[in-house]
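In: got a structure for you, letters missing:
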């Protein structure tokens, strides 16, 4: 599991880094304004589907069913099931896409209710969303094929395919800036093109792996009905984070122009550790837990859950504390160029600190939710998810006026904490999740080490790196990189001093092969 975790995490890290480069270019070329806000509304919908299907509900529903057929009924039965699922999914999404293109003004009115119906931002958002909407067909089909590859323990190519999204996104910005002179439309077209590339690469890879999927007339077989029954509740249960972010987007549309951009860029920084650790944990944990559940290995399942939680929080806690301590310096170094001015840096850093409060909770949702799906329960996460969404909406309405652009991120963070608490409580009562006293002690010492690192980072930044927006770009990046490296070394030193992890232990875990 550790090897697969690192494989998926490594490719996801590359994708997130390239995504950060793409966002840096958009911030520098377009800035934080109404045009950027309209583009982000158009990009939010396909990105939401990408996260829901690529890392969430479909993976959680399809992979256990496909894995069971592959191990129990053989290759041909599993291939037929996957082909039926692919045909049904693509057919349904094509109908949904046609309806979406026709009803796009009404969809935009829901997602960006604060834009009105006659403004320039609204018209631009409708136009851009019509360009990006076909991406959902392609990325959902790609998610199914990636699920087949994951079930066959071919994690690398499935994770690597998503890198194409950001490579094509960067190329599209360059084309828009220097050739078409319309960056937002070129970027919107690039989103849809990336979907074609991702699906093509994955479809080619799964055929090379010996699983020759085919398209046909969709049929509502018993297997398809069973999958649909599981999929509908799983869609909400695994997508609470994305649905909460969509609520944040809608509420932010009522704030002054540029607010949505500040929230988006803060979320993108927060998504770097969340996407790497959360996606890697959720993707690699589900097949392992499913196998333990099928074999009645409760103790082994509990141990796997605890180990996954420890591994993810070992890196998540310092990321959380580091983002809160160095938010202004990070935003200034990443985005403080071109049309993204000092005021934009300050507001984005404030939103980032609000998001960072919930970072451990966001990732723990990815670790805990597979515990339900591995036992065939897709309903309980839905019920808990509805409560979290309702709380997030209520907190948004309460906080967005007094806290402005900090309100929606803080609401999402607090709702995520509630979500984790409810998920962990239910799993613990069922005996699926049983944290030991040793695990709790180790997590407490990890938190203490992360807090010590954060105090050091904040002190150095406050005294030695004031007003970084006035610095040269190379000086910003160099100074921030040096401080992060020193803070990371301090964190590792504190872990070693407290007996949590020595360098030899860490290297031993990374080199240990999968049985």
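Out: That came through, no problem. Please read these numbers as outputs of a predicted model, since none were measured by experiment.
In: make it CA atoms for all contacts and neighbour counts henceforth
Out: Noted.
In: in what helix or strand does the nearest residue to residue 91 once chain neighbours are set aside lie?
Out: Distances taken as C-alpha to C-alpha, 6 or more residues apart in numbering put residue 218 closest to residue 91, at 7.1 Å, once the chain neighbours are dropped. In this structure, residue 218 sits in neither a helix nor a strand according to DSSP states H and E.
In: so how far is residue 224 from residue 218?
Out: 10 Å (C-alpha to C-alpha, to the nearest Å).
In: I figured the residue nearest to residue 91 was touching residue 81, is that so?
Out: No: assessed by C-alpha atoms under 8 Å, residue 218 is found out of contact with residue 81, at 11.5 Å.
In: got a list of what residue 44 touches?
Out: With C-alpha atoms under 8 Å, 6 or more residues apart in numbering as the criterion, the residues that contact residue 44 are residue 246.
In: which is the next helix or strand following the helix or strand hosting it?
Out: Residue 44 belongs to helix 34-49 when assigned by DSSP H and E. Where DSSP H and E defines the elements, the next helix or strand beyond helix 34-49 is helix 57-72.
In: Show me what that following helix is packed against.
Out: Helices and strands touching helix 57-72, by 3 or more C-alpha pairs under 8 Å, 6 or more residues apart in numbering; DSSP states H and E, are helix 75-102, helix 135-151, helix 222-237, helix 279-294, helix 359-373.
In: another one to put next to it:
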């Protein structure tokens, strides 16, 4: 623990008065309900995901599922994978609990000192990694997509784009650092809105930069780089408004930095097991027929919509809240928060997974069947979409169960569980890729996610941290009943997907919107009739 600094006498000077006033506007509070905060994040994330789908529509029309698309998706997935390890993944899970503790128990000066040290140390590490990756781009392209070796042009294009996309890791990780600070001070809307800029930049690059590029995919690589800078610059004024703008100083010996590194090292693997599994899918898919990487990408993007809008939103608001409760030693409220998160996941995750399975082809046709996207691509992507959708509930459960460990600064247990899940995924990949091709890779990822979530839940139960509150049996019956009614309606009213292909884009959008709204009305209508009320989910952080 660092030394506490106190004034020599009891008479406050002007500087201490100003600092105290600043604390009033920059101290984390816990008056907002978790449901309200979650809805704010969900709304902003929904906007981002909708624009993300618009981005993918543009990419599908521009590149389809050919060699250029495969090369771009690999070149973007590598830094994106690293981002989820260093940013939303291990760094966030290690940084937020430590920052919450400093904000709760330490002085404002110590909080500023921590932010300066963490931002400087993170910048140095990521700058070195980025420089090495740019120099080793051809080798990285081969490492993550070894199947591209049979097509030297595709491998070379991947390496060329990687030199543009990898600096995104540095920029977006610093963005995630700023977002973690804002989330800890319960400014959830700004970090949740920030990804919108990525989609805007990629759409703009596809529209305006493509005519200037020899290969259209290169325009998207430039869009990724521009987006990283835009997202970081967007968040800085909001940090300044809180009086928490860091002055980066690389101080690896700072006690807070050392604690974060100690927590982060095992979490680098544990929190990102699902992402490692998806990356393994890409590696193996590179050996399959051309288009396999793209089919997995398009199907994964649709699964990411409910996962990002609801699963990650719940995890975003619950981690700071759990960290504060752990710091305040409120064990009962900690358990109630976890139970609340599980109920929210079941409420949204189960019907979302069912809808993705039933409407796989209509969704893919409505969003991506334009330009270079073919009927065959739709059929292939639908297979992997259904496989991923089977694991959606597990993906969401991991997002809310893992913070139960990280908030208590336990990163070792998720690592042990993650190792088991990753090895299981490897075995299932090899077992399922032969009979099911790319869909087998998606199914293996889904099954390993259930193993991961199950072991996380069992561990929390054994530690006495997860205690189910009364009413779970009735609640589960209500949710399952609503899903059955919704599923029956979607199956009955949705036309065969070949019919969708013959419709105009406007007609597809109209019918799909009607199905989504109609299914939602049936589901939530049943929940209301069966006694579930919005006030039942109100819980204060």
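Out: Nice, thanks for sending it over. Nothing here was measured: the structure is a model prediction, and the numbers come from that model.
In: What value does the TM-score take for this pair?
Out: The TM-score (TM-score structural alignment, normalised by the length of structure 1) is 0.95; 508 aligned residues with a C-alpha RMSD of 1.7 Å.
In: residues in contact with the residue nearest to residue 91 of structure 1?
Out: Counting by C-alpha under 8 Å, 6+ apart, residue 218 of structure 1 has contacts 84, 87-88, 91.
In: can you put the residues you listed in a markdown table and add distance to residue 119 of structure 1?
Out: Output for the contacts of residue 218 of structure 1, formatted as a markdown table (distance: C-alpha to C-alpha, whole Å):
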| residue | distance to residue 119 of structure 1 |
| --- | --- |
| 84 | 44 |
| 87 | 40 |
| 88 | 39 |
| 91 | 35 |
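In: now for residue 315 of structure 1: what does it line up with in structure 2?
Out: In structure 2, residue 315 of structure 1 lines up with residue 348, judged by TM-score structural alignment.
In: check contacts around that match.
Out: residue 310.
In: for the helices and strands packed on helix 57-72 of structure 1, which one sits closest to residue 457 of structure 1?
Out: Ranking the helices and strands packed on helix 57-72 of structure 1 by proximity to residue 457 of structure 1 (C-alpha to C-alpha) places helix 359-373 first, at 18.4 Å.
In: Helix or strand next in line after that closest one, which one?
Out: Per DSSP H and E, the first helix or strand lying C-terminal to helix 359-373 of structure 1 is helix 380-403.
In: For my notes, please list the helices and strands packed on helix 57-72 of structure 1 in a markdown table and give mean neighbour count and distance to residue 57 of structure 1 for each entry.
Out: Shown next, in a markdown table, are these (neighbours: other C-alpha atoms under 10 Å; distance: least, C-alpha to C-alpha, whole Å):
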| stretch | mean neighbour count | distance to residue 57 of structure 1 |
| --- | --- | --- |
| helix 75-102 | 17 | 13 |
| helix 135-151 | 26 | 10 |
| helix 222-237 | 18 | 5 |
| helix 279-294 | 23 | 11 |
| helix 359-373 | 26 | 10 |
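In: out of those helices, nearest to residue 123 of structure 1?
Out: helix 75-102 (14.0 Å).
In: The closest one to helix 57-72, inter-axis angle?
Out: Angle, helix 75-102 of structure 1 to helix 57-72, by axes from the mean of the first three to the mean of the last three C-alpha atoms, to 10 degrees: 160 degrees.
In: So which bit of structure 2 is helix 75-102 of structure 1 matched to?
Out: Going by TM-score structural alignment, helix 75-102 of structure 1 lines up with residues 108-135 of structure 2.
In: And stretch 279-291 of structure 1, by the same measure?
Out: Going by TM-score structural alignment: stretch 279-291 of structure 1 matches residues 312-324.
In: cool, and stretch 341-353 of structure 1?
Out: Using TM-score structural alignment, stretch 341-353 of structure 1 pairs with 374-386 in structure 2.
In: tell me, what's touching residue 218 and residue 224 of structure 1 both at once?
Out: In contact with both residue 218 of structure 1 and residue 224: residue 84, using C-alpha under 8 Å, 6+ apart.
In: which of the residues in stretch 207-218 of structure 2 are buried?
Out: Neighbour counts using 16 or more other C-alpha atoms under 10 Å place 209-210, 216-218 of stretch 207-218 of structure 2 among the buried residues.
In: Structure 2: matching residues for the helix holding residue 44 of structure 1?
Out: Going by TM-score structural alignment: helix 34-49 of structure 1 matches residues 67-82.
In: So residue 380 of structure 2 sits against residue 295, correct?
Out: Yes: assessed by C-alpha under 8 Å, residue 380 of structure 2 is found in contact with residue 295 at 6.4 Å.
In: So these two - more neighbours on which side?
Out: residue 295 (25 against 20; other C-alpha atoms under 10 Å).
In: Trace the more buried one over to structure 1, please.
Out: Using TM-score structural alignment, the equivalent of residue 295 of structure 2 in structure 1 is residue 262.
In: coming back round to it: how far does the helix holding residue 44 of structure 1 sit from its chain's centre?
Out: Centroid separation for helix 34-49 of structure 1 versus its chain: 15 Å, with C-alpha atoms, centre = their mean, to the nearest Å.
In: Report the angle between it and helix 135-151.
Out: For helix 34-49 of structure 1 against helix 135-151, the angle by the same axes, to 10 degrees is 40 degrees.
In: Mean distance of helix 34-49 of structure 1 to its aligned residues in structure 2, please.
Out: Taken over the aligned residues, the distance from helix 34-49 of structure 1 to structure 2 averages 1.1 Å (mean C-alpha distance after the TM-score superposition for structure 1).
In: Also stretch 284-291 of structure 1?
Out: Taking mean C-alpha distance after the TM-score superposition for structure 1, the mean distance separating stretch 284-291 of structure 1 from the aligned residues in structure 2 is 1.1 Å.
In: Give me the contact list for the helix or strand hosting residue 244 of structure 1.
Out: Per DSSP H and E: residue 244 of structure 1 is located in helix 240-252. For helix 240-252 of structure 1, contacts defined as C-alpha under 8 Å, 6+ apart pick out 41, 44, 48, 51-52, 110-114, 259-260, 362, 385-386, 388-389, 392-393, 396-397, 400, 405, 408-409, 412, 416.
In: What subset of those residues is buried?
Out: Using 16+ other C-alpha under 10 Å as the burial test, the contacts of helix 240-252 of structure 1 include 41, 44, 48, 51-52, 111-114, 259-260, 362, 385, 388-389, 392-393, 396-397, 400, 405, 408-409, 412, 416 as buried.
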